[in-house]
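**Student:** Predicted structure and sequence below. I'll ask about it afterward.
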Amino acid sequence: MPFAVYALGLAVFAQGTSEFMLSGLVSDIAADLHVSIPSAALLTSGFAVGMVVGAPLMALFSRNWPRRRALLFFLCVFSAVHVVGALTSSYGVLLATRVVGALANAGFWAVALVTAVALVAPEARARATSVVVGGVTLACVAGVPAGAALGGHWGWRAAFWAVALVSVPAVLVIARTIPGTRSPSAPAPARDELRALTRPQLLLTLLTSALVQGATFCAFSYVEPLATRITGLGAAWVPVLLALFGLGSFVGVTVTGRFVDTRPVTLTAAGLVLLAAGWTGFALTAANPLATVVLVFVQGLLAFGTGTALISWVFRLAADAPTLSGSFATSAFNVGGALGPWFGGIAIGAGFGFRSPLWVSASLMVLALGAAAASWRSQRTADRPQDGVATV
């Protein structure tokens, strides 16, 4: 695996830390900037919206640039807005930095995924994808708890400074390891790429990815009240559960990256079925501490392993949209990340209790299974006239 791919993973680690770290800093930010806690929580929503909208827009904006220039531009903007965020005393400025940072993050993600795939042989593409996505899982394991610890000791601004500083070595390594020349062939016209991305089987795969992530973040966002009010674990167990989820996620992307290129359909289908069963089982056994501890790890493993497989599947289906496929995969991931917690909140607000997000996650996985089945059926139909054999 080229060292440059790991540099991309390091940058994604810094960006993933920024995306999720505010969950432990909201109260401090609200008190320091004299806003309500819901207003401070909008900083996370602003980031999520910027990621969803920004991925395709930034990919279109930079599609004719050499990939090294695009990666460095987005990463430097991302680092700079965190410096501004650490210095500002204005809530409006901080909110603006979150949106701009999300746009830069989305642009980096879109280019990084395409770059990682381009740097390796076809049989290693899923593994390269897993290294990049693994940066997010490492952020869950180490970055987010570290950001919370920094915020607790030195204030929330220290976490922003830390994210900016972690980005610096990634900038240096990317500048030295990513080729600075343009692609040997000019990119296809944007209109042709966009047309390729509207094929039914690809849209259904993107929908599947969004539903999987929606299920994941619906449950993940309410781990704390679930553990303390339903399972009966003390507050001290919450960081442990979050770390277990992140560790499971890291194992999932690592294992998937090594094997999914050889059996993409089998592993993806198995992951979807097991996720649906896992969220259902979690909902039924949430009051059991041992079951909760085990399933937090297992579901993290399955969710990010299956998510990585689906991103790899998007690249297979969108081979003729090389500069925009990564952006659509990124947007689908973040659509789920934005909508999942909202759906869970609706269930809780309706009076169904803190176990209800798990049932919502199970329901979303049933929909994901249906979308995946429709996608594979559409793929077989599209392939049959060409050679008479369904290829996968």
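**Tutor:** On my side now, so go ahead.

**Student:** okay, CA-based contacts and neighbour counts for the rest of this
**Tutor:** Will do.

**Student:** Count the neighbours of A40 for me.
**Tutor:** As a burial measure, A40 scores 24 neighbours (other Cα atoms under 10 Å).

**Student:** What's the separation between it and S23?
**Tutor:** A40 sits 10 Å away from S23, going by Cα to Cα, to the nearest Å.

**Student:** now P66
**Tutor:** From P66 over to S23 the distance is 35 Å, taken as Cα to Cα.

**Student:** Repeat that for V298.
**Tutor:** Noted for V298: a distance of 22 Å to S23, by Cα to Cα.

**Student:** which of those two has more neighbours?
**Tutor:** Neighbours of V298 and S23, each counted by other Cα under 10 Å, are more numerous for V298; the result is 21 against 16.

**Student:** Now do the strand or helix carrying S167: everything it contacts.
**Tutor:** Using DSSP states H and E, the element containing S167 is helix 156-177. Counting by Cα atoms under 8 Å, 6 or more residues apart in numbering, helix 156-177 makes contact with 3-4, 7-8, 10-11, 14-15, 17-18, 25, 28-29, 68, 71-72, 75-76, 78-80, 82-83, 85-87, 147-148, 150-151, all of which sit outside it.

**Student:** Other residues contacting the helix or strand just after that helix?
**Tutor:** Counting by DSSP H and E, the next helix or strand C-terminal to helix 156-177 is helix 190-196. Among residues not part of helix 190-196, those counted as contacts by Cα under 8 Å, 6+ apart are 60, 318, 320-324.

**Student:** Now the buried members of those.
**Tutor:** 318, 320-324 (16 or more other Cα atoms under 10 Å).

**Student:** Out of these, flag the one nearest to S361.
**Tutor:** A318 (27.9 Å; Cα to Cα).

**Student:** Next up, the contacts around the closest residue to that closest one other than its chain neighbours.
**Tutor:** Taking Cα to Cα, 6 or more residues apart in numbering as the measure, A318 lies nearest to S325, with 6.0 Å between them; neighbours along the chain are not counted. S325 makes contact with 110, 114, 197, 314-315, 318-319 under the criterion Cα under 8 Å, 6+ apart.

**Student:** State the number of residues packed around A148.
**Tutor:** Here the number of neighbours of A148 (other Cα under 10 Å) works out to 19.

**Student:** try it against this one:
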Amino acid sequence: MAVYILGLAIFAQGTSELMLAGLLTDIAADLGVSIPQAGLLISAFAIGMLLGAPILAVLTQRWSRRTALLAFLAIFAATHVIAALTSDYRVLFATRVVGAFVYAGFWSVGAATAIGLVSETARGRAMSIVAGGLTVATIIGLPAGTFIGQHLGWRGAFWAVALMSIAAMIGVLAKVPDTRSTTTPRIREELRAMANGPVLLLFGTTVLATAALLVTFGYLGALLTNTTGLATEWVPVVLAVYGAGSLLGIAVGGRTADAYPIRTLLVGISGVIATSILLALTAAHIAPVTILVFLLGAFGFGTNPVLNTRVFTLAPTATTLGAAGNVASFNIGITAGPWLGGLALAAGMNYPSLAWIAALLGAAALTLVACSQALPPKAPSRPPRAQAEIAH
């Protein structure tokens, strides 16, 4: 049950991460700023996510994990209350940075908590449940936030996230064990454990695979309306199809991640490459595009459980910074993908060209997977007895 509570908390916070896409016009009009200025609120969130995971993973290392999770959720809820009350764009910008900062910390500590609650053979499934919260936020949270914003104003959406975060706090307090390591994690030892070829290649794979997915998805709505010719009112439906594929992919990937990690990566990334190529070739036709959008979500999210958990196999002593490295890697990919897509569009390339870029990024990710397999095998180090023991 505790793992599902963590997934619920990610759903609440992930809804905030995603919902601004449908609220920018209203925010800009209400605060008297341009839409591009309002769009910088999304960049503010990305900044907070990139910085939060490693910094908070280190600062809270002496805390019990439940205490850290509750603190992150409390601050996250508070930033949304302040955001709902402010009429100052600068204050709203600051709340997005701080909210994302603690959200990244929650991801880091929450992932380590979920991994610690299950056996080694169930890590992938546990992470598929936790990360599935973000997938559900894509399917339900994003349109719900937009709906609330349309009917109650954008501030209503922020109040809703604050209430969901408080509900998640109650769940964490009730169901997540108050675990604490009997010894303080040694950051230098964790850094040494992570400073090896397989771990660095894993993080690089995460960056490239995530960027390959986001370079297309970041501009999917524009591709559907400008290239495919889909009516605007049908775009949310196709986005929901993407979300359904993502949910299926992460569920299947969670079941295969522990037993077949490399095979799961190869199938998922190869699927993204093939789907991207077909999408580039058929972007003007609604029927194949709809099917391919579903497959893009399925293959893209199918790799997430492996990418989230494999660091704990490759560097078992790096429980604190390993999770933080995962969060940072994902967010670099999330930032880099749309950025590369924007550069391509600014250079005069069309929307289908973004799918070709996705295929190239996917090929680069596959290359890193192959390189990791070509490295000489290394005997896995065991975490120190004292560090592995947990006091309740």
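**Tutor:** Nice, thanks for sending it over. Predicted model, so just to flag it, every value in this text is computed and none were measured.

**Student:** what do we get in the second structure for the residue nearest to A318 of the first structure?
**Tutor:** Structural correspondence for S325 of the first structure with respect to the second structure (TM-score structural alignment): G322.

**Student:** what angle sits between the host helix or strand of that match and helix 187-194?
**Tutor:** Element membership for G322 of the second structure, per DSSP H and E: helix 319-346. Regarding helix 319-346 of the second structure and helix 187-194, their directions subtend 60 degrees when assessed with axes from the mean of the first three to the mean of the last three Cα atoms, to 10 degrees.

**Student:** and the next element down the chain from helix 319-346 of the second structure?
**Tutor:** Helices and strands here follow DSSP H and E; after helix 319-346 of the second structure, the next one along the chain is helix 351-374.

**Student:** Could you tell me where that next one falls in the first structure?
**Tutor:** The counterpart of helix 351-374 of the second structure in the first structure, counting by TM-score structural alignment, spans residues 354-377.

**Student:** what do we get in the first structure for T121 of the second structure?
**Tutor:** For T121 of the second structure, the aligned position in the first structure is occupied by E123, per TM-score structural alignment.

**Student:** OK, contacts around that match?
**Tutor:** Taking Cα under 8 Å, 6+ apart, we find E123 of the first structure in contact with 261-262.

**Student:** Quick check: A28 of the second structure touching L40?
**Tutor:** No - using Cα atoms under 8 Å as the test, A28 of the second structure is too far from L40 to be in contact (10.9 Å).

**Student:** Between these two, which has more neighbouring residues?
**Tutor:** More neighbours surround A28 than the other of A28 of the second structure and L40, with 17 against 13 (other Cα under 10 Å).

**Student:** Roughly how far does the equivalent of the more buried one over in the first structure sit from G46 of the first structure?
**Tutor:** Residue-level alignment of A28 of the second structure against the first structure, with TM-score structural alignment as criterion, gives A30. Between A30 of the first structure and G46 of the first structure the distance, using Cα to Cα, works out to 16 Å.

**Student:** I'd like to know how many residues surround S209 of the first structure.
**Tutor:** S209 of the first structure - counted by other Cα under 10 Å - has 31 other residues nearby.

**Student:** what lines up against it once you look at the second structure?
**Tutor:** Counting by TM-score structural alignment, which is the criterion used here, S209 of the first structure corresponds to T206 in the second structure.

**Student:** what residues are up against its match?
**Tutor:** Going by Cα under 8 Å, 6+ apart, T206 of the second structure touches 307, 326, 329-330, 333, 365.

**Student:** of the buried ones among the contacts of helix 190-196 of the first structure, closest to G234 of the first structure?
**Tutor:** Among these, L324 lies closest to G234 of the first structure (Cα to Cα), at 45.4 Å.

**Student:** Isn't the closest one up against L60?
**Tutor:** Yes - applying Cα under 8 Å as the test, L324 of the first structure and L60 come out as touching, 7.2 Å apart.

**Student:** Identify the residue nearest the geometric centre of the first structure.
**Tutor:** Centroid-nearest residue in the first structure: F333, 5.3 Å away (criterion: Cα atoms, centre = their mean).

**Student:** so what's that one up against?
**Tutor:** When contacts are counted by Cα under 8 Å, 6+ apart, F333 of the first structure is found next to 209-210, 213.

**Student:** Would you map the helices across the stretch 151-300 of the first structure?
**Tutor:** Remark: helices of the stretch 151-300 of the first structure, listed N- to C-terminal, are 156-177, 190-196, 200-220, 223-225, 237-259, 264-285, 289-317; assignment by DSSP state H, counting those that start in this stretch.

**Student:** With adjacent residues omitted, what lies nearest to W342 of the first structure?
**Tutor:** According to Cα to Cα, 6+ apart, the nearest residue to W342 of the first structure is C218 (7.4 Å).

**Student:** What of I262 of the second structure?
**Tutor:** Excluding the flanking residues, the one nearest I262 of the second structure by Cα to Cα, 6+ apart is V369, at 7.7 Å.

**Student:** Check W63 of the second structure too.
**Tutor:** What sits nearest to W63 of the second structure in space, not counting adjacent residues and going by Cα to Cα, 6+ apart, is R180, at 7.0 Å.

**Student:** Average offset of stretch 95-108 of the first structure relative to the second structure?
**Tutor:** Mean deviation of stretch 95-108 of the first structure from its aligned counterpart in the second structure after superposition (mean Cα distance after the TM-score superposition for the first structure): 0.3 Å.

**Student:** who touches that stretch?
**Tutor:** If you take Cα under 8 Å, 6+ apart as the criterion, stretch 95-108 of the first structure is touched by 15, 43-44, 46-59, 70-71, 74-75, 77-78, 81-82, 84-85, 327, 330.

**Student:** cool, stretch 233-250 of the second structure as well?
**Tutor:** Counting contacts by Cα under 8 Å, 6+ apart, the residues outside stretch 233-250 of the second structure that touch it are 128, 132, 135-136, 138-139, 143, 221, 224-225, 290, 293-305.

**Student:** tell me which residues in that stretch are buried?
**Tutor:** Applying a neighbour-count criterion of 16+ other Cα under 10 Å, the buried positions in stretch 233-250 of the second structure are 235, 238-250.

**Student:** And stretch 168-185 of the first structure, by the same measure?
**Tutor:** Going by neighbour count (16+ other Cα under 10 Å), the buried part of stretch 168-185 of the first structure is 170-171, 173-175, 178-179.

**Student:** about what we covered before: which members of the contacts of stretch 95-108 of the first structure are positioned in strands?
**Tutor:** Secondary structure of these is defined by DSSP state E; no position falls in strands.

**Student:** Buried ones only from the residues you listed, please, as a PyMOL command.
**Tutor:** Only the buried entries of the contacts of stretch 95-108 of the first structure go into this PyMOL selection, using 16+ other Cα under 10 Å:
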select buried, resi 15+43+44+46+47+48+49+50+51+52+53+54+55+56+57+58+59+70+71+74+75+77+78+81+82+85+327+330
